[in-house]
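Visitor: Okay, predicted coordinates and the sequence, questions at the end:
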Amino acid sequence: MLKHLLSPLALGLLLAAPAAAQTTPPNTPPPARPAGEAGAGTGRVAGAIPVAEYYEGGQAAMYAFIAQELKYPLLAKRNRIQGRCIVSFTLNPDGTMSGIKLVKQVGGGTGDEALRVVRLLKFKKPAYPVLTSLPIDFKLGATGSNATE
């Protein structure tokens, strides 16, 4: 008898679950992306990077410097490797960086290049240590922007 009671109850729960799971209308368009969002070639990254407030000139100046210094690795260029590398570090109260490490890379030498460029950054002194991560985008343009051989 217990088996006969559980079967209709389970069937009712299975039929009701998909209807309860949908919380947004099915034809809702995805949120718009900011205009001009691109890779390191243009020096723009979506969203604000908290550690950028300690860089002279802010986030725009920081990514302009990164775009100027970034040399697209030859192996990554040849293999058309694109993507985002993430470098993590601690910004110390004296303005130096420590614990610099690669959290994510896309291959072809992009991780090493991201580490090299992040080590060149000079920050102002924060009041306390700041553990942060910094995304570095590698994006090939029509003519292979960022590519210096």
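Guide: Cool, got the structure.
Visitor: CA only for contacts and neighbour counts going forward, please
Guide: Will do.
Visitor: how about the strands in this structure?
Guide: 83-91, 97-104, 130-138 (DSSP state E).
Visitor: all helices in this protein, in order from the N-terminus.
Guide: Using DSSP state H, the helices of the chain run over residues 2-21, 58-69, 74-78, 110-120.
Visitor: Format these as TSV; extra columns: distance to residue 100 and mean neighbour count.
Guide: Formatted as TSV, the helices of the chain follow (distance: least, C-alpha to C-alpha, whole Å; neighbours: other C-alpha atoms under 10 Å):
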stretch	distance to residue 100	mean neighbour count
helix 2-21	42	10
helix 58-69	16	18
helix 74-78	22	16
helix 110-120	8	18
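Visitor: A further structure is provided below for comparison with the first:
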Amino acid sequence: MFKYLTYNVKYPIDATKNKIEGRILVTFVVEHDGSISNVDVANSVYPSLDKESIRVVRGMSKWIPGKVNGKTVRVKYTIPITFRLN
């Protein structure tokens, strides 16, 4: 997952110009079929960084769904996405 994020996150031009950096926490739900839903930003840093984080998480391929007692269940995840200028 982190390899996917590394290769797919694009630093927004306006955030680069304004030298905005930060770590965004993105929450989402892995559904019974492994698809991603309910993508949301838990802590906002800057609107274009938030938008890019949501775009990238929505673009992830299906996950292996969680299981409890042999039945697939919905699982909520929170992941950090860090934007840092060189």
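Guide: The structure has been received and is ready for your questions. Computed from a predicted model, the values in this text were never measured in an experiment.
Visitor: Quick TM-score on the pair, please.
Guide: In this superposition the chains share a TM-score of 0.85, using TM-score structural alignment, normalised by the length of structure 2; 80 aligned residues with a C-alpha RMSD of 1.2 Å.
Visitor: Distance to residue 84 of structure 1 for the helices of structure 1 - can I get that in JSON lines?
Guide: Output for the helices of structure 1, formatted as JSON lines (distance: least, C-alpha to C-alpha, whole Å):
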{"stretch": "helix 2-21", "distance to residue 84 of structure 1": "33"}
{"stretch": "helix 58-69", "distance to residue 84 of structure 1": "13"}
{"stretch": "helix 74-78", "distance to residue 84 of structure 1": "12"}
{"stretch": "helix 110-120", "distance to residue 84 of structure 1": "9"}
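Visitor: To residue 94 of structure 1, which of those lies closest?
Guide: helix 110-120 (15.3 Å; C-alpha to C-alpha).
Visitor: Any idea which of the helices of structure 1 gets closest to residue 88 of structure 1?
Guide: The nearest among the helices of structure 1, by C-alpha to C-alpha, is helix 110-120 at 9.3 Å.
Visitor: Measure how the closest one sits relative to helix 58-69, angle-wise.
Guide: On the basis of axes from the mean of the first three to the mean of the last three C-alpha atoms, to 10 degrees, helix 110-120 of structure 1 is oriented at 120 degrees to helix 58-69.
Visitor: now helix 110-120 of structure 1: which residue numbers in structure 2?
Guide: Using TM-score structural alignment, helix 110-120 of structure 1 lines up with residues 49-59 of structure 2.
Visitor: And stretch 69-83 of structure 1, by the same measure?
Guide: Aligned using TM-score structural alignment, stretch 69-83 of structure 1 spans residues 8-22 in structure 2.
Visitor: start to end distance for that stretch?
Guide: 17 Å (C-alpha to C-alpha, to the nearest Å).
Visitor: Residues touching it, excluding its own?
Guide: 45-46, 48-49, 52-53, 56, 82-85 (C-alpha atoms under 8 Å, 6 or more residues apart in numbering).
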